[in-house]
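*Asks:* fold the following for me, if possible:
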Amino acid sequence: LERDMIEKALDKYRGNRRKVARILNISERTLYRKIKEYGLAE
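*Replies:* Sure thing, here's the model as predicted:
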């Protein structure tokens, strides 16, 4: 569920991590960690 939300947001905002983190209300650092944890490509 969380992975899907992050993946969809990354697609929608064309990989703009700053915007994605803001939209999901998490820090950029947390987003980077979750991208790595879930093995998501940019």
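*Asks:* for the rest of this, base every contact and every neighbour count on C-alpha atoms.
*Replies:* Noted.
*Asks:* I figured E42 hits L10, correct?
*Replies:* Yes - under the contact definition of Cα atoms under 8 Å, E42 touches L10, with a separation of 7.4 Å.
*Asks:* and this one, please, so the two structures can be compared:
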Amino acid sequence: PAPPTYRPGMTLDDMERQVIRTVLDSVDWNRRQAAQRLGIGERTLYRKVKRYGLEGERDG
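*Replies:* Sure thing, here's the model as predicted:
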């Protein structure tokens, strides 16, 4: 996948959401692998996925 693109005016939350989505896509949404690559716990990743509304974006 392409690396995240940062634009002027993006918030840290916007950037974090984009990085998480990119990593999830790169591991075919294997949350254990994504958490390892991000250097965070699986529970933290689950909370962030929910916080950023990424649950429904897996196939789209």
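*Asks:* need the TM-score from the superposition.
*Replies:* With the length set by TM-score structural alignment, normalised by the length of the first structure, the two chains reach a TM-score of 0.94; 42 aligned residues with a Cα RMSD of 0.7 Å.
*Asks:* before we move on, the earlier item: which of E42 and L10 of the first structure has more residues huddled nearby?
*Replies:* The neighbour count for E42 of the first structure versus L10, taken as other Cα atoms under 10 Å, is higher for L10 (20 against 11).
*Asks:* the more buried one maps to what in the second structure?
*Replies:* Superposed on the second structure with TM-score structural alignment, L10 of the first structure falls opposite L24.
*Asks:* read off where stretch 41-50 of the second structure ends up in the first structure.
*Replies:* Under TM-score structural alignment, the match for stretch 41-50 of the second structure is residues 27-36.
*Asks:* any idea how far that stretch is from the chain center?
*Replies:* Mean-position distance between stretch 27-36 of the first structure and its chain equals 7 Å (Cα atoms, centre = their mean, to the nearest Å).
*Asks:* for stretch 35-43 of the second structure, same thing?
*Replies:* 10 Å.
*Asks:* where do the helices sit along the second structure?
*Replies:* Counting by DSSP state H, the second structure has helices at residues 12-26, 31-38, 42-51.
*Asks:* tilt between the first one and helix 31-38?
*Replies:* Okay, so that is helix 12-26 of the second structure. 120 degrees (axes from the mean of the first three to the mean of the last three Cα atoms, to 10 degrees).
*Asks:* what's the spacing between the residue nearest in space to the middle of the second structure and Q33 of the second structure?
*Replies:* Per Cα atoms, centre = their mean, the C-alpha nearest to the average position across the second structure is that of I20, at 1.3 Å. Applying Cα to Cα, to the nearest Å, the value for I20 of the second structure to Q33 of the second structure is 12 Å.
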